[in-house]
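# Got a predicted structure plus its sequence, pasted below:
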Amino acid sequence: MNIKQYLDSTYLKTAEQAGISETESIQMARQFIQEAIHEQFKLIMIRPERVKLAKEMVLEAKSSLHIGTVIDFPEGKSSWAKKMKEAQKAIDDGADDLDFVCNYKAFQKGNLDLVKEEILNCTRLGLEHHKVVKWIIEVAALSHQQIIQLSTLIKNVVMSNFKEDAYNNVYVKSSTGFYVTKNGEPNGATVETIIMMLENASPLAIKAAGGVRTYQEAVEMIQLGVKRIGTSGAKAIADGEISESAY
């Protein structure tokens, strides 16, 4: 198994979050991008303001590395129009994958029409530009019933509005990695939450983000049916080591 082609190497901290200067933050992003190119990972997941940098480095290296970015990150509470504007900028800058944070708080409040509208419009934008679209549902913020319901909602919107050949390019993704849980509970993917997503989002693809820290855990996720794994410890996982990363 070429596990590297399942790994989305991820660096999404701002300079402030990392406790470093802006110059150091750019350098850290460069290191992650260069490592992803060298290790031949599937994708580098980077902040929107770093997409241009990643594109330049990928082109210079003549690499097949894909470039992903997050939209309306990490809370997902902006309007779908604002989400689309941010996504269009990322597309123009060279992003291949668009990972939208679903407005899960609106979903929890029962505002399903708003959620359906953003999924429809933002997914259409991505697919029209031949991009991969992922919807982050933030499993740690949801009950098991809500994970099932939101996964099903996303699936139904996509299946009702797009042709079957689009399904492989739309994912339901578990987590941002930035949600703060109580009592040290997991804020990323777990086997339990991923199984719920797989059972209720199929035939859409699933991305397990956060919580995967070893090669064995990654293989387990892939064997369950996950198509992508998001981690800031991609090299450690690929090398068979334990990732010390929190994501």
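Structure's in. What do you need?

# Could you use CA atoms for every contact and neighbour count after this?
Fine.

# Show me the helices in the protein, by range?
15-18, 22-39, 51-61, 80-93, 104-108, 112-128, 144-161, 191-201, 215-224, 234-238 (DSSP state H).

# Of these, flag the one that's most buried.
helix 234-238 (a mean of 22; mean count of other CA atoms under 10 Å).

# who are the neighbours of that one, in terms of helices and strands?
Under the contact criterion of 3 or more CA pairs under 8 Å, 6 or more residues apart in numbering; DSSP states H and E, helix 234-238 touches strand 7-11, helix 215-224.

# rerun that using 10 Å as the cut-off
Packing partners of helix 234-238 (3 or more CA pairs under 10 Å, 6 or more residues apart in numbering; DSSP states H and E): strand 7-11, helix 22-39, helix 215-224.

# so which of these gets nearest Gly233?
Distance to Gly233, taken as CA to CA, is lowest for strand 7-11 among the helices and strands packed on helix 234-238, at 7.1 Å.

# Quick one: residues contacting the most centrally placed residue in the chain.
In the chain, the residue lying closest to the centroid (CA atoms, centre = their mean) is Asp99, at 4.8 Å. Neighbour list for Asp99: 45, 68-73, 87, 132-136, 170-173, 176 [criterion: CA atoms under 10 Å, 6 or more residues apart in numbering].

# Check it against this one:
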Amino acid sequence: MELLGPREIAAFALSLLDLTNLRDDCDASAIETLCKRAQGPNGNAAAICIWPRFVAQARGILGTSNPVRIATVVNFPSGNLPVSEVVEETRKAIADGADEIDLVIPYAKFLAGDEASVSEMVRAVRAACPNSCLKVILETGEIKDAALIRRASELAIAEGADFIKTSTGKVQVNATLEAADIMLQAIRDSRKKVGFKPAGGISTVADADLYLRLAETIMGANWLMPSTFRFGASGLLDDISAVLSGSTSARASTGY
């Protein structure tokens, strides 16, 4: 990372991007636009991340051999649905063509001391999508406490998460470098192949660079790749495109 300039960092960040539209007013037209933007002149995003109701449409647009993957969310954003409903959400999303599932843990129950609810939820969804990438959203901005963020990370990893993810992008505090540091250390200490996804509020290449450097410091050189690191963002692509075109951009950091 030391020798990379802004353009190289921007191109690298693009390859790690889960281009996201989880807006409440998202519609079919917005999904068409998102799929097009994920396959731009500067290269492809790693994935799009969308509401479950749009997965079948996105699969129809992208086809079955497109390198851009389709991620969707379950138990989102509240984290308080019954396990049976979340399992059904997951199975339908996979049937509709989703490649990746981003699951919100029952963080309110976890904060009340119910660790078992986290383990049960992750275990059940893991079983419902055994061949799909499972990203587990901790909602670190609500958990807040460093020891609890660490513990939630450990629980998710123990039950088979492929990634642990900071945030839904739907609360006041989303991705932070402090939470990222805790989560990356939990991944390192687990000695398992688990990825990390900061999400929400990352809107510039400069922001992205900070997370990339932190991850490399903790996980070592050559760890950063789409199978182990993603950015969850909607606005980041604008700044990536601006940097790659030689102009500048400074979007405000608000949610996704």
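Sure thing, it's come through. Computed from a predicted model, the values in this text were never measured in an experiment.

# so what number do they get for TM-score?
Once superposed, chain against chain, the TM-score is 0.83 (TM-score structural alignment, normalised by the length of the first structure); 220 aligned residues with a CA RMSD of 1.8 Å.

# so of the contacts of Asp99 of the first structure, which ones are in strands?
Residues of the contacts of Asp99 of the first structure located in strands (DSSP state E): 45, 68-71, 132-136, 170-173.

# Can I get the buried part of those as one PyMOL selection?
Remark: buried members of these, expressed as a PyMOL selection using 16 or more other CA atoms under 10 Å:
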select buried, resi 45+68+69+70+71+132+133+134+135+136+170+171+172+173
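
# Same list, the helices and strands packed on helix 234-238 of the first structure, but as TSV with distance to Glu56 of the first structure please.
Putting these into TSV (distance: least, CA to CA, whole Å) gives the following:
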stretch	distance to Glu56 of the first structure
strand 7-11	17
helix 22-39	10
helix 215-224	30
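
# Among these, which comes closest to Glu241 of the first structure?
Nearest to Glu241 of the first structure among these is helix 215-224 (7.1 Å), distances taken as CA to CA.

# matching residues in the second structure for that closest one?
Matched against the second structure by TM-score structural alignment, helix 215-224 of the first structure falls on residues 205-214.

# how big is the offset of that stretch relative to the first structure?
Once fitted to the first structure, stretch 205-214 of the second structure is off its aligned match by 1.7 Å on average (mean CA distance after the TM-score superposition for the first structure).

# Give me the distance from stretch 238-256 of the second structure to the chain's centre.
With CA atoms, centre = their mean, to the nearest Å as the basis, stretch 238-256 of the second structure stands 19 Å off its chain's centre.

# now do the same end-to-end measure for it.
Taking CA to CA, to the nearest Å, stretch 238-256 of the second structure runs 12 Å from one end to the other.

# Also stretch 16-32 of the second structure?
Using CA to CA, the end-to-end distance of stretch 16-32 of the second structure comes out at 21 Å.

# show me what contacts the equivalent of Ala116 of the second structure over in the first structure?
By TM-score structural alignment, Ala116 of the second structure lines up with Asp113 in the first structure. Going by CA under 10 Å, 6+ apart, Asp113 of the first structure touches 106-107, 119.

# what does Arg37 of the second structure give?
Arg37 of the second structure sits next to 19, 31, 43-45, 48, 237-238 when contact means CA under 10 Å, 6+ apart.

# Hmm, Ile222 of the first structure is touching Ala205, no?
No: using CA atoms under 10 Å, Ile222 of the first structure is not in contact with Ala205; the gap is 11.5 Å.
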